[in-house]
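Participant: sequence unknown, structure follows:
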């Protein structure tokens, strides 16, 4: 998952995701959107109604000595149902025998070409949001969802902007503080983390943007208004 820098500062450095391919709604694409072809773990799969289109293979909720694994406990499968593997690194090795890690989740797997499509969570979210719409019933497609879906055109620039600082200050910030091995590294990242949390609170406490016809409400339910967007999924920040 991570590495430490070579300067002895004790700072957490997140490793870059190694598999960065994309699924497109084009039958000629290297990874076309097809029903039953892909497998992963993701909340967006449920939000988008993709349960019958993308398989879900759950691992044990915590890592073991060899990393993420299938245990058969709780909702975890006993083994990987495709190849009978017990450990997630075995799937990565099947995709690329020379791959040395990190062996992270979520991971989007292509059952046809027997390889990893992508293991960067933000890119998987974006793919699930848009690539499979043509395979869904009309009422589940982005354009017919409240507010225009998880990544509506009129909010795309705002979503991208908020995603950027949420990732840097919060998503990555909790790792930078939690895995810091020196007090200096911890202090250097603690204040930016709380800055990000304060910005989220300010957004949720501010009036929802007017739609041009209705008055502004006292406060918004989600980060960018009264409808769920990709930003809320990535930050897990919204009011109940």
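Facilitator: Happy to help now that I have it. For clarity, every value in this text was computed on a predicted model and none was experimentally measured.

Participant: all contacts plus neighbour counts: C-alpha atoms, from now on.
Facilitator: Will do.

Participant: what's the helix or strand hosting residue 188 in contact with?
Facilitator: With elements taken from DSSP states H and E, the one containing residue 188 is helix 183-205. Helix 183-205 has contacts (Cα atoms under 8 Å, 6 or more residues apart in numbering) with 9-11, 165-166, 169-170, 173-174, 176-178, 180, 219-224, 237-239.

Participant: before we go on, here's another structure to hold up against the first:
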């Protein structure tokens, strides 16, 4: 049974939003030991431009130059009780709804049909919808297919620090906005709200002396934070009631977000039309009229002035 938001009833236990677990968690490996070798042209990544978890897979695919190696299928931003739908149909799998691919892979699946997910065109099944692993798989298992000079987004020496920061950001920021927006009790909402802004305050301080979260080079940590920042003022501030401060009220976070947006892999995969139409149009218990606001008017291309920050 699902709620009007498409979330299972269990996800609203005690007024707190609990995200559904990932059903498909097979691994794609460089040596093929998993049965899914990292071969060019074999896999198809399904995304929504509206979804922050999917957005970060598009960013990494672009940064690493994997556009020719990993195909992409994009769903329509408006999702109904049938789940994500392709604007016409997916030209590779011929599916009209993403649910068709989930049920082809597991006919007993009864959860939400989520993006991002990766389809194996050889075996005709989903390999993974494990969104935290999809980007790190691209970074560590597809290295032979990276473009020359591609950044090392998940350097081995920094992985413990990246993972620790990612855990905090996921719990309180990436998923924290959802915990606030989908809370059904005042206590759960305020708990998520307070944790969100406590972490944003920490990140604001962290970015006062360094250009990126881990210093002077982009990492997986930046990729994971950015999609939430990109959606913050347009959606989360009002729609999810995360309204203590706007992103534009944080000098360092706002400059950092614009710095990332200026990189084509970030900016050119940021689709504010899809983002706003999805959030405001698919949560009837939060926005029953379905009206999509015209604002806010924000200049993401304004100079950010962060080029000369040290590594911290």
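Facilitator: Thanks, I have the structure now. Given the structure is predicted, the values throughout are model-derived calculations rather than measurements.

Participant: which parts of the helix holding residue 188 of structure 1 are buried?
Facilitator: 185-186, 189-190, 192-193, 196, 199-200, 203-205 (16 or more other Cα atoms under 10 Å).

Participant: Kindly report the same for stretch 117-135 of structure 1.
Facilitator: 117-122, 124-133.

Participant: before we move on, what about stretch 98-111 of structure 1?
Facilitator: Buried residues in stretch 98-111 of structure 1 (16+ other Cα under 10 Å): 102-110.

Participant: before we move on, the earlier item: JSON lines for the buried residues of helix 183-205 of structure 1, including distance to residue 79 of structure 1?
Facilitator: Below are the buried residues of helix 183-205 of structure 1 laid out as JSON lines (distance: Cα to Cα, whole Å):
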{"residue": "185", "distance to residue 79 of structure 1": "39"}
{"residue": "186", "distance to residue 79 of structure 1": "38"}
{"residue": "189", "distance to residue 79 of structure 1": "38"}
{"residue": "190", "distance to residue 79 of structure 1": "39"}
{"residue": "192", "distance to residue 79 of structure 1": "40"}
{"residue": "193", "distance to residue 79 of structure 1": "37"}
{"residue": "196", "distance to residue 79 of structure 1": "39"}
{"residue": "199", "distance to residue 79 of structure 1": "42"}
{"residue": "200", "distance to residue 79 of structure 1": "39"}
{"residue": "203", "distance to residue 79 of structure 1": "43"}
{"residue": "204", "distance to residue 79 of structure 1": "42"}
{"residue": "205", "distance to residue 79 of structure 1": "45"}
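
Participant: nearest to residue 70 of structure 1, of the buried residues of stretch 98-111 of structure 1?
Facilitator: Among those, residue 105 lies closest to residue 70 of structure 1 (Cα to Cα), at 12.7 Å.

Participant: What's that closest one aligned with over in structure 2?
Facilitator: Residue 105 of structure 1 maps onto residue 115 in structure 2 when the alignment is built from TM-score structural alignment.

Participant: Can you classify that match by secondary structure?
Facilitator: Put simply, residue 115 of structure 2 is coil when judged by DSSP: H, G, I helix; E, B strand; the rest coil.

Participant: Among the buried residues of stretch 117-135 of structure 1, which are located in strands?
Facilitator: With DSSP state E as the criterion, strands contain 117-118 from among those.

Participant: ok now do the equivalent of residue 16 of structure 1 over in structure 2, which residues does it touch?
Facilitator: With TM-score structural alignment as the criterion, residue 16 of structure 1 lines up with residue 21 in structure 2. Contact analysis of residue 21 of structure 2 by Cα under 8 Å, 6+ apart lists nothing.

Participant: where does residue 21 of structure 2 land in three-state SS?
Facilitator: Residue 21 of structure 2 falls in the coil class when you classify it by three-state DSSP.

Participant: circling back to that earlier point, by how much does the helix or strand following the helix holding residue 188 of structure 1 deviate from structure 2 on average?
Facilitator: In the C-terminal direction, the helix or strand that comes right after helix 183-205 of structure 1 (DSSP H and E) is helix 230-235. Aligned to structure 2 and superposed, helix 230-235 of structure 1 gives a mean residue distance of 0.6 Å (mean Cα distance after the TM-score superposition for structure 1).

Participant: how about helix 230-235 of structure 1, aligned to which bit of structure 2?
Facilitator: With TM-score structural alignment applied, helix 230-235 of structure 1 matches the range 220-225 in structure 2.

Participant: ok, back up a step: and the buried residues of stretch 117-135 of structure 1, which is closest to residue 83 of structure 1?
Facilitator: residue 117 (17.0 Å).

Participant: how about the closest one, what's its match in structure 2?
Facilitator: In structure 2, residue 117 of structure 1 lands on residue 127 (TM-score structural alignment).

Participant: So that match is in contact with residue 22, correct?
Facilitator: No: at 11.3 Å, residue 127 of structure 2 does not count as touching residue 22 under the criterion of Cα atoms under 8 Å.

Participant: Done for today, thanks.
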